[in-house]
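Participant: take a look and give me a structure for this.
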Amino acid sequence: MKTHDLNFCNRPKLKIPDILVYGSNDITFSPYGDYWRQIKSIAVIHLLNNTRVQSFRQMREKEVASTLDLIEKNSGSLVDLSELLFWLTNNIVCKAALGRSYRGLKLEGLLERFVQVLGAVSLGTYIPWLSWVDRLSGLDEKAHKVAKEFDDFLEGVVAEHVDKRRHGKNGEDDQDLVDILLDVQRENTSGFTFHRNTVKALILDVFAAGTDTTFASLVWSISELLRHPKVMKKLQQEVTKIAQGRPMIQEKDLDNMQYLKAIIKETLRLYPPIPLLIPHESTQDVKILGFDIPSGTQTVVNAWAIGRDPTVWEDPEEFRPERFLNSSIDYKGLHFELLPFGGGRRGCPGISFATIIFELALANVIYKFDLGLPDGVKDKDLDMREKSGVVTLHKKSPLLVVATPHFH
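Facilitator: Have a look, this model is predicted:
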């Protein structure tokens, strides 16, 4: 990702992503080249640039306020925070990318199955003559079924936007990602072929990656705060001091919250959203650390192991946000001891989009509520097991808490 970034910025041809994401025609899985450069620049310029991310500020604050109201309505009783944080993240991503929220258990289940199938081991990808195993195990059928359901959903979203435009119902001010992609498709002068499937592949990227990884990270951070009451208390003191009695934390407050940022870095160190980053592939023969790596070699970066490396981190298994307070280390891909979003050319382009949701939601939940575990569950007894067989690192059991309003 540093010295040999150009040699390793390709993606291997993977069967399951090919089925799920329109022949790997998205940003994440498409091979390195002109097509990838074009679609990445479209996403970065039109959706993920700072101005665009800031334009959704009011919408994000409104969605967080709605979630806080829901928690408050259930104060004193058991709340499934995993469920609430999923819908918070999903609503923000949907409104930014698709123009409105799409609620329903069907969508939550579909996203869960998408992530499960994406993380499944496909023998046929690595040993072609064992492709029959994937057919026999039902993996191929599952992948095609999820792909069809997602395509039906996305086709409906695109058709809705096309219809709205036909009747002149959307202005410049309320443009979402789908509107922008349809504009780019219509005004395409670069000679770059922009098919309907390209539009859907890009929406799927933003929608699936944006929702799944952000909500998983939020659950991990609050789980660790419940296990470390002193850290939670220190964060509550920071957010209370900065809020100065206002009803909620606003985005303009976040820059001043150094302890909040340290907690987020520590969460991403211990629980990188995608522990084994999306595989890279070498494009030419190269020598690394004395090893000869031939062209076409698939390379997996273990971000989880890097974040827990005892030669780099003191007490690597301990949740200790203080380690980041006087440290310049960041997670944006330039410091290679912390790579939750990858780095180099194939680093995640949506970092600022995701982290602002993370910061705003975490700051407000801790500002507004005292969180506790259900009766009989002690801090250190909280189940921190990870869900296996998925590409994103999820907590195995839902995070159930008792939330009581915190009076300032």
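
Participant: rest of the way, CA atoms for contacts and neighbours
Facilitator: Will do.

Participant: quick one: the one helix or strand E63 maps to to chain centroid distance?
Facilitator: E63 is located in helix 57-73, with elements delineated by DSSP states H and E. Helix 57-73 has its average C-alpha position 20 Å from the chain's average C-alpha position, going by Cα atoms, centre = their mean, to the nearest Å.

Participant: show me what the host helix or strand of V178 is packed up against.
Facilitator: When elements are defined using DSSP H and E, V178 is found to belong to helix 177-186. The contact analysis (3 or more Cα pairs under 8 Å, 6 or more residues apart in numbering; DSSP states H and E) places helix 177-186 against helix 81-98, helix 139-166, helix 196-227.

Participant: can you do 7 Å?
Facilitator: Counting by 3 or more Cα pairs under 7 Å, 6 or more residues apart in numbering; DSSP states H and E, the packing neighbours recorded for helix 177-186 are helix 81-98.

Participant: immediately after the helix it packs on, which helix or strand?
Facilitator: Secondary structure here is assigned by DSSP H and E; on that basis, the next helix or strand after helix 81-98 toward the C-terminus is helix 105-119.

Participant: can you list contacts of that next one?
Facilitator: In this structure, residues lying in contact with helix 105-119 by Cα atoms under 7 Å, 6 or more residues apart in numbering are I16, P17, A143, V146, A208, G389, V390, V391.

Participant: still on that earlier bit, may I see the buried residues of the helix holding E63?
Facilitator: For helix 57-73, a neighbour-count test (16 or more other Cα atoms under 10 Å) marks R60, E61, E63, V64, A65, T67, L68, I71, E72 as buried.

Participant: another for comparison:
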Amino acid sequence: MAIDTTLCYELAAAALFFIAIQFLFGRILRKWSTAPLPPGPIGWPLIGALHHLGAMPHVTLARMAKKYGPIMYLKMGTCDMVVASTPDAARAFLKTHDLNFSNRPLSAGSIHLAYNAQDMVHAPYGPKWKLLRKLGSLNLLGGKALEDWAPIRAAELDHLVKAMNELSHRCELVVVPDMLSYVMANMIGQVILSRRVFETKGSESNEFKDMVVELMTTAGYFNIGDFIPCIAWLDLQGIERGMKKLHKKFDVLISKMIEEHKVSAHERKGKPDFLDVLMDSQENGDESLTMTNIKALLLNLFTAGTDTSSSAIEWGLAEMLKNPSILKKAHAEMDRVIGRNRRLEESDIRKLPYLQAICKETFRKHPSTPLNLPRVSSEPCEVNGYYIPKNTRLTVNIWAIGRDPDVWENPLEFIPERFLSEKNAKIDPRGTDFELIPFGAGRRICAGTRMGNLLVEYILGTLVHSFDWKLPDGVELNMDEIFGLALQKAVALSAFVTPRLSLNMNA
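Facilitator: Prediction:
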């Protein structure tokens, strides 16, 4: 039976009228409560402020915060969203009201990429999420686990240094993100699967890197269907189609890893790896994992575990190539502390304050995650004198906090020395100091915070200590960004390297 066209128009007009009334009067009615909503742009009926965001939402939101303040309210389609853009605002949400904002909103990314939110990143706050975090911390991401797999990190860095040395001998460029994705995937693969994921760097590892970048970019998009659910089925931006296609590719890869792992079980008798621990947790009574949980967790580890750290290292190297005096100071510190007769070791890092300052300054200016993964309020609350409705999405603009002129002097300049001053020397990027929260903070802080911080310091330090770096003649360094869950360089960093250490150290 055909539906009358006039009726369709009337229904559409009625729906738009209802949404407009709800949008306009809902905001007014909330102001009659004891506290007002935070200030923010009025927006348009139906779409709200969605049209404001553009291709660089972190930049747009930072600019808007200068007008509306550190806590800003936006109507995004039919959803409420609040943005925190200063350390004090972030502290209010992620510390004072952390429990109320401990869940994540359901989104196309969590549904189509993260196995319907069955992973550690998107799972609802509760027993299953706590089990995933506990297993990850005890066996992979926590302090003791990181100590246990230190030899694996050292061995994989050996492979990386040798590969770069070969490129140097052939006078070939090092494409930094490709090399980093390769080494980090193998580090994680050794711990999770007891094997290197890629035996040689080539088309397979490059395809994996491209898949990871695509996932982190796509998952960062502001998808219209997430904010206007009634039109989600239209997939106006084509985002969900891309997510479904990419998910199939990752699912094939992860399923293959799991099947190959089962076949080699006899080789690991008495020496279980992380996947063995996860598989055993399928039979843990009330707190058990499904195979979907396991796949989703592996996806978390192989994507966020490789991309966020590699992007930070790439930005750090790029800033040093842009500021050769910084690279020279880093070399001088390392030569003084380590010398040139051996490679940098993890135990050296604590004796290298300038290297640590470079890493902190990289996290400040180029945070791996410019906007934290959104959270959502379970109940209405009052934050710093403002009323926050139930089901309000929270976004913390980590990028804006790192460039806040009220917090940082000359925030657009890359100045590692700022972290050597008495004022900033004790600032820790692992979630306790809200001036620098590249991994987030609170209950939903990135589970891999310890690992990410260590990998950036160790790998960046090794690359700087082991090699001199030089851009190709006539090439101007491009420092433009591409927005996503991870902040990518628009143009991959490529450079020539020359070994600095004794030949047998870099061989």
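
Participant: sorry, back to before: kindly reformat the buried residues of helix 57-73 of the first structure as TSV containing distance to S122 of the first structure.
Facilitator: As requested, those are arranged in TSV below (distance: Cα to Cα, whole Å):
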residue	distance to S122 of the first structure
R60	38
E61	41
E63	38
V64	39
A65	42
T67	38
L68	41
I71	41
E72	44
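
Participant: farthest-apart pair in those residues, please.
Facilitator: R60 and E72 (18.4 Å; Cα to Cα).

Participant: pick the one among the buried residues of helix 57-73 of the first structure closest to G191 of the first structure.
Facilitator: Sorting those by how near they are to G191 of the first structure, with Cα to Cα, puts R60 at the top with 36.2 Å.

Participant: just give the nearest non-adjacent residue to that closest one, would you?
Facilitator: The spatially closest residue to R60 of the first structure, leaving aside those adjacent along the chain, is I92, at 6.1 Å (Cα to Cα, 6 or more residues apart in numbering).

Participant: close enough to count as contact, G225 of the second structure and A232?
Facilitator: Yes. With contact defined as Cα atoms under 7 Å, G225 of the second structure counts as touching A232 (3.8 Å).

Participant: who has more neighbours out of those two?
Facilitator: Using other Cα atoms under 10 Å as the criterion, G225 of the second structure and A232 rank with G225 on top: 20 against 16.

Participant: tell me the spacing between the more buried one and H112 of the second structure.
Facilitator: Using Cα to Cα, to the nearest Å, we find G225 of the second structure at a distance of 13 Å from H112 of the second structure.

Participant: over to L352 of the second structure?
Facilitator: In this structure, L352 of the second structure and H112 of the second structure are 43 Å apart, going by Cα to Cα.

Participant: try Y458 of the second structure
Facilitator: Using Cα to Cα, we find Y458 of the second structure at a distance of 34 Å from H112 of the second structure.

Participant: now do R444 of the second structure
Facilitator: Taking Cα to Cα as the measure, R444 of the second structure and H112 of the second structure are separated by 21 Å.

Participant: compare the two and say which is more crowded by neighbours.
Facilitator: Residue environment comparison for R444 of the second structure versus H112 gives the larger neighbour count to R444, 23 against 20, counting by other Cα under 10 Å.

Participant: where do the helices sit along the stretch 201-350 of the first structure?
Facilitator: Counting by DSSP state H, counting those that start in this stretch, residue ranges of the helices within the stretch 201-350 of the first structure are 229-243, 258-270, 303-307.

Participant: go through those and name the closest to I351 of the first structure.
Facilitator: Shortest distance between I351 of the first structure and those, using Cα to Cα, is found for helix 258-270: 12.0 Å.

Participant: where does that closest one end up in the second structure?
Facilitator: Counterpart in the second structure of helix 258-270 of the first structure, with TM-score structural alignment as the criterion, is residues 353-365.

Participant: against the first structure, what's the mean shift for that stretch, could you check?
Facilitator: Superposing on the first structure places stretch 353-365 of the second structure at an average distance of 0.5 Å from its equivalents, by mean Cα distance after the TM-score superposition for the first structure.

Participant: neighbouring contacts of that stretch?
Facilitator: With contacts defined as Cα under 7 Å, 6+ apart, stretch 353-365 of the second structure is touched by 312, 315-316, 330, 402-403, 414-417, 419-420, 429, 436, 438, 457, 461.

Participant: likewise stretch 399-413 of the second structure?
Facilitator: Outside of stretch 399-413 of the second structure, the residues within contact range by Cα under 7 Å, 6+ apart are H58, A62, S85, T86, P87, R364, K365, P367, P370, L371, E435, L436.

Participant: what range in the first structure matches it?
Facilitator: Aligned by TM-score structural alignment, stretch 399-413 of the second structure falls on residues 304-318 of the first structure.

Participant: equivalent analysis for stretch 177-196 of the second structure, please.
Facilitator: Across the first structure, the stretch matching stretch 177-196 of the second structure (TM-score structural alignment) is residues 82-101.

Participant: chain center to the matching stretch, what's the gap?
Facilitator: On the basis of Cα atoms, centre = their mean, the separation between the geometric centre of stretch 82-101 of the first structure and that of its chain is 12 Å.

Participant: equivalent analysis for stretch 484-500 of the second structure, please.
Facilitator: Per Cα atoms, centre = their mean, the displacement of stretch 484-500 of the second structure from the mean C-alpha position of its chain is 17 Å.

Participant: same deal with stretch 119-130 of the second structure?
Facilitator: Using Cα atoms, centre = their mean, the distance between the centre of stretch 119-130 of the second structure and that of its chain works out at 17 Å.

Participant: so where is it in the first structure?
Facilitator: For stretch 119-130 of the second structure, the matching stretch in the first structure spans residues 26-37, with TM-score structural alignment as the criterion.
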